[in-house]
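>>> Sequence plus predicted model, see below.
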Amino acid sequence: MSDAEAAQRDLAAINRIAAVPKILEVITRTTGLRFAAVARVTDTRWTACAVRDEVAFGLAPGGELELRTTICDEIRQHRQPVVFGHASQHPEFADHHTPRLYGLESYISVPIHRANGEFFGTLCAIDPLPSAVETPETLQMMELFAELIGTQLETDEKHAWSEAALHTALDVAKARERFIHAVGDDLKEPIQALVMDAYLIRTTPGLADDIRARVVGMETNLWHMASVVGGINDFAHDRLANGVPLVRTPAAEVAIELQRVLSQVVSAHPERALVTAARVERDVDCDVERLGQLLVNLANNVLRHVAPDATVSIDVSTTDEALVFNVQAPGLVLSGNELDSVSGPLTGRGIDTRPPRSWDFFIAGEIARAHAGRIDAATVASDTRLSFVMPLHAAVVAETPASGHLAEV
């Protein structure tokens, strides 16, 4: 493969990572540097793979710079971040050829490595004006984003390899299982790190309101990603498809775990009006961690489909025979076959065409089935209430009913 073909391949790989444009936007708004890019850096070429340019630097995706004129070439060799906020007054970079050639005062660049440690390129941001970019928090944010991009690159390559290697239906199934497991495990650590970093950024004193609002949005998406990754790992280990181990769990323990989950939901949506309650008075045969995942799924589904100013009520309680989750909000409506996704993807909607804000109960439905429970929607005072009901003491449902829906309690 020629250098030009390899550069196009790497450009396409970065473009397949949906989060990259948002990452570059967050970097420019958080650091104040008006140009940010993901660059592929080899021993012969510097190629821009993704760009956010608010300063008319003139470089577009696919564009190249002379390798030897870039600091990224030095980073390729020593594999360490480089950051300065005022080049002309910096003891090391005042006479450096790169700031002088490109008229830079502010610069931050961190290496991007694939998951196997191979150097890919850099995540960088620049500006012709000085800035206060030399802070540990800024560097840590850049390194976390670079790690996420590197992980996604590795995942993309694993996927390409698996597709090329599949020849039979059995091979496809086995490779998909390995791939999903690798993706789930690879994403856990960077997502957790990003959640912590987003919280630190959001709680920084003096943070501008527009940046704080964007970080809140990041936190919401990260919590959703964490929930989805948990479901991916479950499927990779067949823990949902073949049933989860149900353990007799004391009422207090169930209440504490579900209250913790509710607190996470509230924390992830500080701008929403949420009323939550967890009153668990009886022991439950369950996998309490999976029930927490189901509760988050129901809450997120509702929050995506009601007005931002609507008060959402989330109630957890027990009766003499059942554990019940109720999620309700003014204006909540489920029409048509939204609950069909309890037993599979929404009918007639492919992965690439399904609206991003559609209902999706697939993972929640699998957890419900494993607990011999059901997910229902009922009209209450002209609004819709979404409910999950499971028996306090029940065996795992051995087989999916012929209709594909959850077994009735």
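The structure has been received and is ready for your questions.
>>> going forward, measure contacts and count neighbours with C-alpha atoms only.
OK.
>>> Tell me where this protein has strands.
35-41, 46-53, 64-65, 82-84, 106-113, 119-127, 247-249, 273-279, 284-286, 311-318, 322-328, 374-380, 383-391 (DSSP state E).
>>> so the fifth one versus strand 119-127, what angle?
Think strand 106-113. 160 degrees (axes from the mean of the first three to the mean of the last three CA atoms, to 10 degrees).
>>> Output the strands of the chain in TSV; the columns should cover mean neighbour count and distance to R260.
Formatted as TSV, the strands of the chain follow (neighbours: other CA atoms under 10 Å; distance: least, CA to CA, whole Å):
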stretch	mean neighbour count	distance to R260
strand 35-41	26	38
strand 46-53	23	39
strand 64-65	14	50
strand 82-84	20	39
strand 106-113	26	35
strand 119-127	25	36
strand 247-249	14	16
strand 273-279	16	10
strand 284-286	23	17
strand 311-318	19	12
strand 322-328	22	15
strand 374-380	17	22
strand 383-391	21	18
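>>> JSON lines for those strands, including distance to D156?
Formatted as JSON lines, the strands of the chain follow (distance: least, CA to CA, whole Å):
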{"stretch": "strand 35-41", "distance to D156": "16"}
{"stretch": "strand 46-53", "distance to D156": "15"}
{"stretch": "strand 64-65", "distance to D156": "23"}
{"stretch": "strand 82-84", "distance to D156": "27"}
{"stretch": "strand 106-113", "distance to D156": "14"}
{"stretch": "strand 119-127", "distance to D156": "13"}
{"stretch": "strand 247-249", "distance to D156": "38"}
{"stretch": "strand 273-279", "distance to D156": "38"}
{"stretch": "strand 284-286", "distance to D156": "36"}
{"stretch": "strand 311-318", "distance to D156": "38"}
{"stretch": "strand 322-328", "distance to D156": "37"}
{"stretch": "strand 374-380", "distance to D156": "35"}
{"stretch": "strand 383-391", "distance to D156": "36"}
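>>> Second structure for comparison follows:
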Amino acid sequence: MKSSRRCAPLSELTPSIPASSIIEDLEDLYENAPCGYLSLEPGGRIFKVNKTLCNWTGYRPEELLGQRLHHLLNIAGRMFYETHIAPLLRMQGFFHEVALDLVTAKGDLLPMIVNAAERRDSEGRPISTRITFLKATERRRYERELLDARDQSRSQEAAARASLTSERETSELREQFIAVLGHDLRNPLASISAGARILLRKPKDETETKVLQMMETTVLRMAGLIDNVLDFARGRLGGGITLSRNANTSIEPVLQQVVDELRTAMPDRRIETDFRITQPINCDRSRLGQLVSNLLGNALTHGAPGKPVLIRALTDNGMFELSVSNAGEPISAEAMEHLFQPFFRGRVRASLQGLGLGLHIASEIAKAHEGTLTVKSDSEETRFTFLMPLRT
């Protein structure tokens, strides 16, 4: 005879403690835990945050609810999140002991050690992301002291550090580091992309195919981030956007290649083309391909998912005109004022977040071609238009 056993409810295990008191204790444990805690919805917005994290950062809960995690990060933290943490979280569903600096309501930096784990349903779709924060002020101070002690033993490094007396010099050093890092990332990124393409040619099950396609998409997005960061660093260091013009080679194959790459990366989105290029264009084909990639990526990010994105290119009256348009919510007047500034980002889906450099780099490429990049946005469509003389 089989015995019938059941798990006793919490009220039976602790009969002397009222259920309401247990609930209050659990709520108090969450709100006043010795660590910060917040939860992100699948779209990437904060829907729950405890009092501990609010007290540390100086924000009221209502000021954080509905915001993205980027709201609490500085620019360096946003870069690290986009290029490292977000891909890691999507691939394995968690990350542990990541060092990040939170920006408090007063603008101060608060060193943290961060852990996160996704909660997924039975089919593997993310339901929410739980993130915990532990203060790391003393740990960071100890690490800085070790670095300072090491630097003191190296006279050459100490002399170099002493020479960086102005904010401008410090900023230039930081941007040089970004540029070197971007170059060093290109080779391993190309190897990953080549390996994924080779594996995609061989028979595999559905899960393996999805993972490889996600790797290809991530490589494409990271390559774009690297290009944008490098161009931004060069511009800030005085080099500007460099061009290699050629009027003897058609631009249309480059435009089509960019469209094909984004179609492969986002097969559920529709991209329509209308190319009527009948005259030679004195331009840098690679740079214009970068401009188109940034504009198309922006349209796919912000456009209505069920509507197509249209790219037009034509030559007429001595001018080359290229436009990218999408349906969806219009750009607000406030956002219009900052649209082409570096590190400005609108409201986007979490899976397609970037660094906010794409439109800035596109506008710099337009200027380098002695052209203009403008935008018009209303309830019908949002259209970015690049216009340049055919020969300059």
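Perfect, thanks for sending it. Fair warning: this is a prediction, and the values are worked out from it, not measured in the lab.
>>> before we move on, the earlier item: of all the strands of the first structure, which one is nearest R304 of the first structure?
Distance to R304 of the first structure, taken as CA to CA, is lowest for strand 311-318 among the strands of the first structure, at 11.1 Å.
>>> Identify the residues contacting the closest one?
Strand 311-318 of the first structure is contacted by residues 272-282, 299, 303, 323-330 when judged by CA atoms under 8 Å, 6 or more residues apart in numbering.
>>> if we can go back for a sec, ok, which of the strands of the first structure comes nearest E5 of the first structure?
Using CA to CA, these put strand 46-53 closest to E5 of the first structure, at 12.0 Å.
>>> other SSEs contacting that closest one?
Judged by 3 or more CA pairs under 8 Å, 6 or more residues apart in numbering; DSSP states H and E, strand 46-53 of the first structure is in contact with helix 3-15, helix 20-31, strand 35-41, strand 64-65.
>>> Determine the longest helix present in the first structure.
The longest helix of the first structure (DSSP state H) is helix 169-202.
>>> mean deviation of that one from the second structure?
With mean CA distance after the TM-score superposition for the first structure, helix 169-202 of the first structure departs from the second structure by a mean of 2.4 Å once superposed.
>>> Count residues in the vicinity of V49 of the second structure, would you?
23 (other CA atoms under 10 Å).
>>> Quick check: it vs F340 of the second structure, distance?
33 Å (CA to CA, to the nearest Å).
>>> OK, contacts around V284 of the first structure?
V247, R248, T249, P250, A251, V254, L323, L392, H393 are the contacts of V284 of the first structure under CA under 8 Å, 6+ apart.
>>> Report how many residues lie close to the fifth one.
Read that as A251 of the first structure. 15.
>>> Settle this for me: it is touching C286, isn't it.
No - at 11.0 Å, A251 of the first structure does not count as touching C286 under the criterion of CA atoms under 8 Å.
>>> got JSON lines for the contacts of V284 of the first structure, with distance to L144 of the first structure too?
As requested, the contacts of V284 of the first structure are arranged in JSON lines below (distance: CA to CA, whole Å):
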{"residue": "V247", "distance to L144 of the first structure": "37"}
{"residue": "R248", "distance to L144 of the first structure": "40"}
{"residue": "T249", "distance to L144 of the first structure": "37"}
{"residue": "P250", "distance to L144 of the first structure": "39"}
{"residue": "A251", "distance to L144 of the first structure": "39"}
{"residue": "V254", "distance to L144 of the first structure": "34"}
{"residue": "L323", "distance to L144 of the first structure": "40"}
{"residue": "L392", "distance to L144 of the first structure": "42"}
{"residue": "H393", "distance to L144 of the first structure": "44"}
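>>> and of those, the nearest to I14 of the first structure?
V254 (42.7 Å).
>>> Quick one: the helices in the stretch 201-350 of the first structure, in order.
Assigned by DSSP state H, counting those that start in this stretch, the stretch 201-350 of the first structure shows helices spanning 209-236, 251-268, 288-303.
>>> other SSEs contacting the shortest one?
On a contact count with 3+ CA pairs under 8 Å, 6+ apart, helix 288-303 of the first structure meets helix 209-236, helix 251-268, strand 322-328, helix 362-370.
>>> What are the boundaries of the helices in the stretch 1-150 of the second structure?
Under DSSP H, counting those that start in this stretch, the stretch 1-150 of the second structure gives helices at 10-13, 19-31, 51-57, 61-64, 75-80, 86-92, 137-152.
>>> Any idea which of the helices and strands packed on strand 46-53 of the first structure gets closest to L222 of the first structure?
helix 20-31 (12.8 Å).
>>> Show me what counts as buried in the closest one.
V20, P21, I23, L24, E25, V26, I27, T28, T30, T31 (16 or more other CA atoms under 10 Å).
>>> Now do the contacts for the fourth one.
Contact criterion CA under 8 Å, 6+ apart gives A36, A37, V51, R52 as the residues in contact with L24 of the first structure.
>>> Could you report the distance from the last one to L24 of the first structure?
Distance of R52 of the first structure to L24 of the first structure, given as CA to CA: 6 Å.
>>> shared neighbours of these two, anything?
Contacts common to R52 of the first structure and L24, judged by CA under 8 Å, 6+ apart, are A36, A37.
>>> wait, doesn't N15 of the first structure sit right on C49?
Yes - counting by CA under 8 Å, C49 is a contact partner of N15 of the first structure at 7.4 Å.
>>> Touching both of the two, which residues are there?
Common neighbours of N15 of the first structure and C49 (CA under 8 Å, 6+ apart) do not exist.
>>> burial of A169 of the first structure, as a residue count?
When neighbours are counted by other CA under 10 Å, A169 of the first structure comes out with 8.
>>> Under the alignment, what does it map to in the second structure?
Matched by TM-score structural alignment, A169 of the first structure corresponds to E167 in the second structure.
>>> which residue is nearest the centroid of the first structure?
By CA atoms, centre = their mean, the first structure has its centre lying nearest to M225, at 3.4 Å.
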